[in-house]
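Q: Next one to model:
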Amino acid sequence: MVTFYTKDNCGLTTAKSANDATWISALKPTEADKHYLISELGIPEAFYNDIEDIDERPRIEFEDGWCLIILRMPLKHNDPRLPYTTAPLGVVFKGDTFVSICFEQNDMISDFITYSQKKSIRPEGHFDLVLRLLISSSIWFQKYLKQVNQLIKSAEDNLEKSIRNEDLQQLLQIEKCLVYFITSIKGNEMLFYRIRNLKGYRDTFDPDLIEDVEIELRQAQDTTNIYSDILTGTMDAYASVISNNLNVIMKRLTSISIILMIPTLIASFYGMNVPNSLQNNNYGLWIIALVSFLISLIGVLMFKKKNLF
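A: Here you go, the predicted structure:
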């Protein structure tokens, strides 16, 4: 779907036609949208294919007067196996044409438009708009990180009641999400430094905007690293708990095996077909059973004293 936006005193609003648009947003473009972007607007097909690649890394590239900028933004899925991931948002511009392309459904663009209207933000130039999109992406990373933190707490609460494989697997999936977030935020940070140091443009950037982008990127990165370290520590702690529980179980089973071996050994000696002092005794069986019980009881008390039970 292709949407046209223009600037007015209230910020960014929907334009009536393509001629009035200062920003063309293509969200999950169809074949007709692809034809419009490539054939009518003249966007290089190689740029379009690069943006379509879900694993494309953040970068900036120039070709035939066109500029391609790819940044990563967070996505929320309904799939419990991978609740959060990231996707590329491509920005292509030349002259008065500014196009953003994303092949995944997201709320970032609409939220950015609403925020610009609320704050009456009117981006000045293409790079100004790109930098503001970087800020919006960082804010959405932080927003989803708060939800990730709630998932971690929920999984920890469940694990405190009973250590189940499902809860451990949920923590593993969250850890995978955080890895995607860390990689994408680092890529966005490298992209920001490249944009900031572009020759011929770096003197035209708003210093306050540059500072805001840097602060939001750093905050998103630091928050992600903190949650990742906490989750890693939690996983290590539960791995130690599971290993310790297994050791306790094995220790108890070994102790029980040793105690049961005592009457078995005594019965084996007196069960041989050789003369012994109890073969003609009417109470021989009870004497052997009593001796076995007493020795086993002594063994239980000794193991209990050593905390082996």
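Q: okay, CA-based contacts and neighbour counts for the rest of this
A: OK.
Q: Could you point out the helix or strand that follows the helix or strand Asn225 falls within?
A: Per DSSP states H and E: Asn225 is located in helix 207-270. Downstream of helix 207-270, the next assigned helix or strand under DSSP H and E is helix 284-305.
Q: Who are the packing partners of that following helix?
A: In terms of contacts (3 or more Cα pairs under 8 Å, 6 or more residues apart in numbering; DSSP states H and E), helix 284-305 is packed against helix 207-270.
Q: what about the residue nearest to the spatial centre of the chain, helix or strand, and which?
A: By Cα atoms, centre = their mean, the chain has its centre lying nearest to Cys177, at 1.5 Å. Per DSSP H and E: Cys177 is located in helix 165-196.
Q: before we go on, could you also do this sequence so I can check it against the first one:
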Amino acid sequence: MLTVYSCRGAGLLRHADPQSGEMPDDAVWFDLVEPTVEEDRLVERIMGVAIPTREDMREIEASSRLYQEDGASYMTATILCQADSGQPRTTEVTFILAGSRIATVRYEESRPFSQFQVRAGKPGAGVDDAHSILLGLLDAIIDRIADVLERVGAEVEQISGQVFTAEIGQRSERDKDYGRVIRSIGQQGNLIAKIQESLVSLSRLAGFFAEEAGRNGGKKDEKAHTKTIAQDIRSLSEHAVALDNKVTFLLDATLGLVSLQQNTIVKIFSILAVVFMPPTLIASIYGMNFHAMPELDQPWGYPMALGLMLVSVAVTYAVFKWRSWL
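A: Just a heads-up that it's a prediction; the model follows:
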């Protein structure tokens, strides 16, 4: 899908399907979402640049993601998407700056883009050229990451409360809770890892764009805006690292509690085995049925054996209590 925008009154004006009519002369932004071959060729003809394929966008080398070609700047970043679902993903987005125009190529719907399109569609939004569109999109992407990190932080705090202040209930319920906690920790850790991946690529993109703006004599406010974006990315990266460390700590603590719980169960079975060892020994002795055992022929033999068993259990239990093993 191809969407075309022009700048009108410091805001964006969206045009109808460009394939059904003439392309506006003042078109500034070409937003390609899962573009067809015809849409790629149309934008290439208007902007005079090549549109990278999805395979090209997935290259991880810096030289394949951030470069200049035919007077145009190609910048590819990894963007977080589907962050509110149970299966967050990352997708590649390429920004192409060619003269006074910009093209974006993506293969996933992204909330920052839709939010920016709504906000920039209002008059006086401060969007008047391709560079301001790029900076506005970066702001929207960073704001989205900040919101997701804030939500992750709140959920990590909630998990922390469940781990360290949970009331002791039935063992089966407690085991089930620990399993749910571990799954929650894993989900948050996975989301943080994808955020960090996105922030690394955005940091490289911001640095490349700042160098290009400085080399081409960009506006002073654009340089300041780019510097602010780089600082925001740096602070979010530090926050993501802190959350990642906390998630790792919570995972280790939860696994430690599970081990303690298992050790407690093993301890109980070990104590029961030791407590019932003396009566088992007594029962084994009198179960041998030797003819030379006079107790077998006495009427008090059976009560005596039971009494010895009870006394051995009581003595063993008393020793355990005295040594504080129980």
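Q: packing partners for the helix holding Asn225 of structure 1?
A: On a contact count with 3+ Cα pairs under 8 Å, 6+ apart, helix 207-270 of structure 1 meets helix 126-161, helix 165-196, helix 284-305.
Q: For the ones you listed, give me TSV that also has distance to Leu278 of structure 1.
A: Formatted as TSV, those follow (distance: least, Cα to Cα, whole Å):
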stretch	distance to Leu278 of structure 1
helix 126-161	55
helix 165-196	56
helix 284-305	5
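Q: Please name whichever of the ones you listed is nearest to Glu45 of structure 1.
A: Checking those against Glu45 of structure 1 by Cα to Cα gives helix 126-161 as the closest, at 20.5 Å.
Q: Only the buried residues of that closest one, if you could.
A: 126-142, 144-145, 148-149, 151-152, 155-156, 159 (16 or more other Cα atoms under 10 Å).
Q: quick check, distance from that helix to the centre of its chain.
A: 9 Å (Cα atoms, centre = their mean, to the nearest Å).
Q: Identify the residues contacting the aligned partner of the residue nearest to the centre of structure 1 in structure 2.
A: Matched by TM-score structural alignment, Cys177 of structure 1 corresponds to Leu191 in structure 2. Contacts here follow Cα atoms under 8 Å, 6 or more residues apart in numbering; on that basis Leu191 of structure 2 touches Ala83, Pro88.
Q: Tell me how far Leu191 of structure 2 lies from Ala230 of structure 2.
A: Noted for Leu191 of structure 2: a distance of 22 Å to Ala230 of structure 2, by Cα to Cα, to the nearest Å.
Q: and Glu59 of structure 2, which of the three is it?
A: Here Glu59 of structure 2 is recorded as coil under DSSP: H, G, I helix; E, B strand; the rest coil.
Q: Give the burial count for it, as a bare number.
A: Glu59 of structure 2 is flanked by 13 other residues according to other Cα atoms under 10 Å.
Q: And the nearest residue to it once chain neighbours are set aside, how close does it get to Leu281 of structure 2?
A: Among residues not flanking Glu59 of structure 2 along the chain, Arg65 sits closest, at 6.8 Å (Cα to Cα, 6 or more residues apart in numbering). Applying Cα to Cα, the value for Arg65 of structure 2 to Leu281 of structure 2 is 76 Å.
Q: Between those two, which has more neighbouring residues?
A: Each of Arg65 of structure 2 and Leu281 had its neighbours counted (other Cα under 10 Å), and the higher figure belongs to Arg65 (23 against 13).
Q: That one and Arg54 touch, don't they?
A: No: counting by Cα atoms under 8 Å, Arg65 of structure 2 sits too far from Arg54 to count as a contact (11.9 Å).
Q: now the equivalent of Asn245 of structure 1 over in structure 2: how far from Pro279 of structure 2?
A: The pairwise alignment with structure 2 assigns Asn245 of structure 1 to Gln261, based on TM-score structural alignment. Distance, Gln261 of structure 2 to Pro279 of structure 2, using Cα to Cα: 29 Å.
Q: of those two, who's got more company?
A: Pro279 (20 against 15).
Q: how about Leu301 of structure 1, what's its partner in structure 2?
A: That one, Leu301 of structure 1, aligns with Ala318 by TM-score structural alignment.
Q: how far away is its match from Val274 of structure 2?
A: As for Ala318 of structure 2, its distance to Val274 of structure 2 is 12 Å (criterion: Cα to Cα).
Q: Off-centre distance for stretch 282-289 of structure 1?
A: Stretch 282-289 of structure 1 has its C-alpha centroid displaced from the chain centroid by 68 Å (Cα atoms, centre = their mean).
Q: Could you give me the buried positions within it?
A: Buried residues in stretch 282-289 of structure 1, counted by 16+ other Cα under 10 Å: Ile288.
Q: Can you name the residues that contact the aligned partner of Asp244 of structure 2 in structure 1?
A: Asp244 of structure 2 maps onto Ser228 of structure 1 when the alignment is built from TM-score structural alignment. Ser228 of structure 1 makes contact with Glu175, Leu178, Val179, according to Cα under 8 Å, 6+ apart.
Q: The first one is in contact with Ile230, isn't it?
A: No: using Cα under 8 Å, Glu175 of structure 1 is not in contact with Ile230; the gap is 10.1 Å.
Q: So the two - more neighbours on which side?
A: Glu175 (21 against 14).
Q: and the more buried one, how far is that from Ala237 of structure 1?
A: According to Cα to Cα, Glu175 of structure 1 stands 15 Å off from Ala237 of structure 1.
Q: go on, Thr6 of structure 1?
A: Distance, Thr6 of structure 1 to Ala237 of structure 1, using Cα to Cα: 53 Å.
Q: Could you do Gly90 of structure 1 as well?
A: In this structure, Gly90 of structure 1 and Ala237 of structure 1 are 41 Å apart, going by Cα to Cα.
Q: before we move on, the earlier item: what's the average per-residue distance for the helix holding Cys177 of structure 1 once overlaid on structure 2?
A: In the superposition against structure 2, helix 165-196 of structure 1 averages 1.7 Å from its aligned positions (mean Cα distance after the TM-score superposition for structure 1).
Q: Quickly name whichever of the contacts of Ser228 of structure 1 is closest to Ile113 of structure 1.
A: Distances from Ile113 of structure 1 to the contacts of Ser228 of structure 1, taken by Cα to Cα, are shortest for Leu178, at 27.0 Å.
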